[in-house]
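[1] I need the structure of the sequence given here:
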Amino acid sequence: MTVRQTEIKLSPRPRGFHLVTREVVAQLPPLPRQGLLHLFVKHTSCGLCVNENADPDVRRDMRAIFDRLVPENRPEYTHTLEGPDDMPSHAKAVISGVSLTLPVTRGRLNLGTWQGIYLCEYRDCGGPRTLVATVVGEGGDDE
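    Here you go, the predicted model:
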């Protein structure tokens, strides 16, 4: 059983749901024959999820849904010093979550045909994002 860990840097993106599967896979260490990939985003105003990877309408609709669920400029928000998108971004991150665990099979992520990894960016200008990728498995290069 091996464990490998690395940090993945994602370029800044505007508010929205962004398909980042290729960008993540390109920065991963070698994957084992079988195991798990755990991804954790080191920020409190964005999230990670798995969803539709083909039709960009899904990403647009997800943004609309989340913006409707957690609107900006609510009078009950007290955490407002960093702008109207700050407190809603924290609440949205709680809803989406900040980590994923994905299966690895035959040295590849075992995602469904229409599944991809999303960075859920909840800030208008969130900046670059950092993920911690932990790969656990057996049957890799050094076994």
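[2] going forward, measure contacts between C-alpha atoms and count neighbours the same way
    OK.
[3] burial check on Pro88, number of neighbours?
    25 (other Cα atoms under 10 Å).
[4] surely it is in a strand?
    No - with DSSP: H, G, I helix; E, B strand; the rest coil as the criterion, Pro88 is helix rather than part of a strand.
[5] hmm, Arg74 and it touching each other?
    No - using Cα atoms under 8 Å, Pro88 makes no contact with Arg74, being 9.2 Å away.
[6] okay, now the residue lying closest to Ser99 once chain neighbours are set aside: neighbour count?
    Nearest non-adjacent residue to Ser99, counting by Cα to Cα, 6 or more residues apart in numbering: Phe40, 4.3 Å away. Residues near Phe40, counting by other Cα under 10 Å, number 19.
[7] run this one through as well so I can compare:
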Amino acid sequence: MRQAARTLTLQTPGQGLHEITREVCGWAYGQGMSTGLLTLFCRHTSASLVIQENAGPDVRRDLEDWVAAVAPESAAYRHQDEGPDDMPAHLRAALTGVQLSIPLFDGRLVLGTWQGIYLFEHRRRPHRREVALHLLGD
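    Modelled structure (predicted):
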């Protein structure tokens, strides 16, 4: 059994789904393992990780609109230390999650035909985000 780890650093332009599939798959493939399990962990409380369709951009826009409706900006939140998008960002991250696990078969991540890996930025302004990658396998 082998393991490999890396921190992927990303600069987001602001709110939205930012696809990281190419970077993650390329790194996993480069580890030379045949079978295993990749864990991705977002090291933030106002951004998250999701696997979602990467073919139709309307899917991403609809998902962004849905989380904005479920956790809207509001003056009613007590926590607004960094502005009105602060608490909604925490709620959106809690709803969508900060960790993913993806199997590795035959040296490649087992994603479906239309599945992509996304960092979901929930803050309006650009941020530097870190995603920890850990691959366990052989």
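[8] TM-score for the pair, please.
    Superposed pair, TM-score by TM-score structural alignment, normalised by the length of structure 2: 0.93. Supporting alignment: 137 aligned residues with a Cα RMSD of 1.3 Å.
[9] buried residues in the lengthiest helix in structure 1?
    Ordering each helix of structure 1 by length in residues (DSSP state H) puts helix 56-69 first. For helix 56-69 of structure 1, the buried set under the neighbour-count rule, 16 or more other Cα atoms under 10 Å, comprises Arg59, Arg63, Phe66, Asp67.
[10] surely Asn94 of structure 1 is in a helix?
    Just to correct that, residue 94 of structure 1 is Val rather than Asn. Yes - per three-state DSSP, Val94 of structure 1 lies within a helix segment.
[11] ok, now how distant is it from Asn73 of structure 1?
    Separation of Val94 of structure 1 from Asn73 of structure 1 (Cα to Cα, to the nearest Å) stands at 18 Å.
[12] show me where structure 2 has its strands.
    2-12, 16-19, 36-42, 47-53, 99-105, 108-109, 115-121, 127-137 (DSSP state E).
[13] and the fourth one, what does it pack onto?
    Other elements packing on strand 47-53 of structure 2 under the criterion 3 or more Cα pairs under 8 Å, 6 or more residues apart in numbering; DSSP states H and E are strand 36-42, helix 57-70, helix 86-96, strand 99-105, strand 115-121.
[14] show me the one of these that comes nearest Gln80 of structure 2.
    Among these, the nearest to Gln80 of structure 2 by Cα to Cα is helix 86-96 (5.7 Å).
[15] in the closest one, what counts as buried?
    Quick answer for helix 86-96 of structure 2 (16+ other Cα under 10 Å): Asp86, Met87, Pro88, Ala89, His90, Leu91, Arg92, Ala93.
[16] tabulate these (CSV), appending distance to Asn54 of structure 2.
    Below are those laid out as CSV (distance: Cα to Cα, whole Å):
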residue, distance to Asn54 of structure 2
Asp86, 27
Met87, 28
Pro88, 25
Ala89, 23
His90, 24
Leu91, 24
Arg92, 20
Ala93, 20
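[17] residue nearest the centroid of structure 1?
    Leu48 (2.5 Å; Cα atoms, centre = their mean).
[18] can you pull the contacts of that one?
    Phe40, Val41, Ser96, Gly97, Val98, Ser99, Leu100, Ile117, Tyr118, Leu119, Cys120 (Cα atoms under 8 Å, 6 or more residues apart in numbering).
[19] ok, back up a step: where's the longest helix of structure 1 relative to the chain centroid, distance-wise?
    15 Å (Cα atoms, centre = their mean, to the nearest Å).
[20] which residues are in contact with it?
    By Cα under 8 Å, 6+ apart, the list of residues contacting helix 56-69 of structure 1 reads Gly16, Phe17, His18, Glu52, Lys92.
[21] thinking again about what came up before, the residue nearest to Ser99 of structure 1 reaches Ala133, doesn't it?
    Yes - contact criterion Cα under 8 Å: Phe40 of structure 1 and Ala133 qualify, at 6.7 Å.
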